[in-house]
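[1] just to be clear, the model below is a prediction. Sequence and coordinates:
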Amino acid sequence: MKPWTQLDAAPIPGGATLKLMRRGEDEFSITLGHNELMNSRLRGSEESLATLAIERIGQRPGLRLLIGGLGMGFTLRAALAALPADAEIVVAELIPAVIAWARGPLSPIFAGCLDDPRVSVLEADVVAVIREGQSRYDAILLDVDNGPDGLMVEANDRLYDHAGLAYTNAALRPGGVLAVWSAGPDRNFTQRLRQAGFAVEEKTVRARAGAGGAKHMIWLADGAGSASAIRPAQQSSKRRR
């Protein structure tokens, strides 16, 4: 088997380091320590994050989506393939190197999708983007960290606690949906979604589309799409594990 070669490394908040690895000519991996966060040959569940959410909201004029986490672009490409020409996709990515990799060594995987006129990429914390986006999005797709039980950045917990979910609910338009990717199930997170006013469906999907592999979890949560979802008591609440 061919060995892995490190192409680049990037510090992330909290002092850890992301590494971009390549094996052979066309297999790439992004790792954190000994954990592989994503691999270019395992894209099925990331694509499902987009397709399931778009199926949920249906086709309507002027759809606007927010994707939290650029990764290797699998969710973005799947969303572009499913959306009409008048749609808009905002991608919020916290780590500058991930955006640079997308335009550099990972550009064959991205296949020009960052230049699609429907796409805007923000070097920003998706938490801040959500909090500034009251009633702005038809769908919010989160593939941040390893899911609600994160590995990378402790501050990512702000997405998945009671206050974070309340802000996300408020950022959705009526009829909007929140879709969340995770490496595995999390009953406590399902409960928090319901407490934040979402109607929740859990979907188990495969890492390899139609070909088995590890099982991942996607939550599809229909939101109220109302600023009333933000309750003062929730804004100071902490995530419970």
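    Noted; the coordinates are in hand. Numbers count the residues shown, from 1 in each chain.

[2] please make it C-alpha for all contacts and neighbour counts, starting now.
    Noted.

[3] after the host helix or strand of residue 9 comes which helix or strand?
    Using DSSP states H and E, residue 9 maps to strand 4-11. Sequence-wise, the next helix or strand downstream of strand 4-11 (DSSP H and E) is strand 17-23.

[4] distance between the lengthiest strand in the chain and the chain's centre?
    Counting residues, the longest strand in the chain under DSSP state E turns out to be strand 172-182. Put simply, strand 172-182 sits 11 Å off its chain's centre (CA atoms, centre = their mean, to the nearest Å).

[5] what residues sit buried inside the strand holding residue 9?
    Neighbour-count burial for strand 4-11 flags residue 9 (criterion: 16 or more other CA atoms under 10 Å).

[6] and here is the other one:
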Amino acid sequence: MSGYTVLSRAPIPGSSEDLILYQRDDEFTIRISGYVSELMNSRMHGSEDALAEYACPIIAGRAGVRVLVGGLGMGFTLAAALRSTGPDATVTVAELVPQVVDWNRGPLGECAGRPLDNLRTRVHVGDVAELLRGSRAVWDAVLLDVDNGPDGMTHKENDWLYSHKGLKAIAAALTPGGVLAIWSVDPDPKFTARLIKAGYSVETRIARERPGKGAKHTIWLAVRP
């Protein structure tokens, strides 16, 4: 990777791969060891913003909104959720890799405006599934940007999130009328059908990496009746 410097490596729990953080001038990128393509880039986060910007208006007007973000990444979805909710909302972010939290408190912090420093932010270091299993009507919105979507790359435990059983469990964890928003690198009609079968009202939207350009990513907005 010409011009990039490796800043840090972090093992992915439950996987043989590492996350690798690179920097070139004021640009950051994260890759998975053994993969050529980027996992995320600090200059291309439009669809990560859209994950929250599309979902949070669905629950607008509620008091004391509780949002759960699965996957911290570079902090862009967390920051967008904080911008898109009221002053009495709390946003919990669950991140499986502890070093990613450290990166966001350190070199990545300015990329998204240091959302971890916001007093409305809560951090859970661990699997987002831990906060969803067994919960009942806790979250008004669950925003998942985990392992590139239903067709995951690294952590097999993520398969549960996108299974019929997992989707039913998430529905139970949502408040009535709450929304599950899922980011994916690719469209997946079979997954849309799985959401419908799990009882959600589903809309599929497309978001670009940058305003009006860049790769197109898929966002499902699935509302619990």
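    All right, it came through fine. It should be emphasised that the depicted structure is a prediction, and the values quoted were computed from it without experimental measurement.

[7] report the TM-score for the pair.
    Once superposed, chain against chain, the TM-score is 0.95 (TM-score structural alignment, normalised by the length of structure 2); 222 aligned residues with a CA RMSD of 1.3 Å.

[8] which elements pack onto the longest strand of structure 1?
    Applying 3 or more CA pairs under 8 Å, 6 or more residues apart in numbering; DSSP states H and E, one finds that strand 172-182 of structure 1 makes contact with helix 44-57, strand 137-142, strand 215-222.

[9] out of these, which is closest to residue 197 of structure 1?
    Of all these, strand 215-222 sits nearest to residue 197 of structure 1, with 8.6 Å by CA to CA.

[10] buried residues, the next helix or strand along the chain from that closest one. List them.
    Using DSSP H and E, the helix or strand that follows strand 215-222 of structure 1 in sequence is helix 232-235. By neighbour count with 16+ other CA under 10 Å, helix 232-235 of structure 1 contains the buried residues residue 234.

[11] can you check which part of structure 2 helix 232-235 of structure 1 sits on?
    Alignment note (TM-score structural alignment): helix 232-235 of structure 1 is unmatched in structure 2.

[12] residues making contact with that helix?
    With contact meaning CA atoms under 8 Å, 6 or more residues apart in numbering, helix 232-235 of structure 1 is reached by 162-164, 166.

[13] with stretch 88-106 of structure 2 instead?
    Under CA under 8 Å, 6+ apart, the answer for stretch 88-106 of structure 2 is 10-13, 63-75, 78, 81-82, 109, 114, 116, 120-128.

[14] give me the buried subset of these.
    10-13, 65-75, 78, 81-82, 109, 114, 116, 120-121, 124-128.

[15] just the ones of those residues in strands?
    10-11, 66-70, 121, 124-125.

[16] quick check: of these, which lies closest to residue 159 of structure 2?
    residue 70 (13.6 Å).

[17] list the contacts for the residue most central in space within structure 2?
    Nearest to the geometric centre of structure 2 sits residue 145, at 2.7 Å (CA atoms, centre = their mean). Contact analysis of residue 145 of structure 2 by CA under 8 Å, 6+ apart lists 48, 69-71, 182-184.

[18] need the counterpart of residue 40 of structure 2 in structure 1.
    Using TM-score structural alignment as the criterion, residue 40 of structure 2 maps onto residue 38 of structure 1.

[19] how about residue 167 of structure 2?
    Checking TM-score structural alignment: residue 167 of structure 2 goes with residue 165.

[20] where's that match, which helix or strand?
    Element membership for residue 165 of structure 1 (DSSP H and E) is helix 162-171.

[21] do the same with residue 31 of structure 1
    According to DSSP H and E, residue 31 of structure 1 maps onto strand 27-32.

[22] packing partners for that strand?
    Strand 27-32 of structure 1 packs on strand 17-23, strand 35-39, going by 3+ CA pairs under 8 Å, 6+ apart.

[23] in it, what's buried?
    28-32.

[24] mind listing what residue 205 of structure 2 touches?
    Counting by CA under 8 Å, 6+ apart, residue 205 of structure 2 has contacts 218-221.

[25] quick one: map it onto structure 1.
    Checking TM-score structural alignment: residue 205 of structure 2 goes with residue 203.

[26] part of a strand, is its match?
    Yes. The assignment for residue 203 of structure 1 (DSSP: H, G, I helix; E, B strand; the rest coil) places it in a strand.

[27] so how far is residue 140 of structure 1 from it?
    Between residue 203 of structure 1 and residue 140 of structure 1 the computed distance is 16 Å (CA to CA, to the nearest Å).

[28] corresponding residue for residue 22 of structure 2 in structure 1?
    Under TM-score structural alignment, residue 22 of structure 2 pairs with residue 21 in structure 1.

[29] what's the closest non-adjacent residue to that match?
    Nearest residue to residue 21 of structure 1 in three dimensions, chain neighbours excluded: residue 6, at 4.4 Å (CA to CA, 6 or more residues apart in numbering).

[30] please report the number of neighbouring residues for the alignment partner in structure 1 of residue 110 of structure 2.
    Here residue 110 of structure 2 is matched to residue 108 in structure 1, going by TM-score structural alignment. Using other CA atoms under 10 Å, residue 108 of structure 1 has 11 neighbouring residues.

[31] now do residue 61 of structure 2
    10.

[32] ok, it to residue 140 of structure 2 distance?
    Taking CA to CA, one finds residue 61 of structure 2 at 11 Å from residue 140 of structure 2.

[33] then residue 147 of structure 2?
    Residue 147 of structure 2 is 22 Å from residue 140 of structure 2, by CA to CA.

[34] so between those two, which is more surrounded?
    residue 140 (24 against 20).
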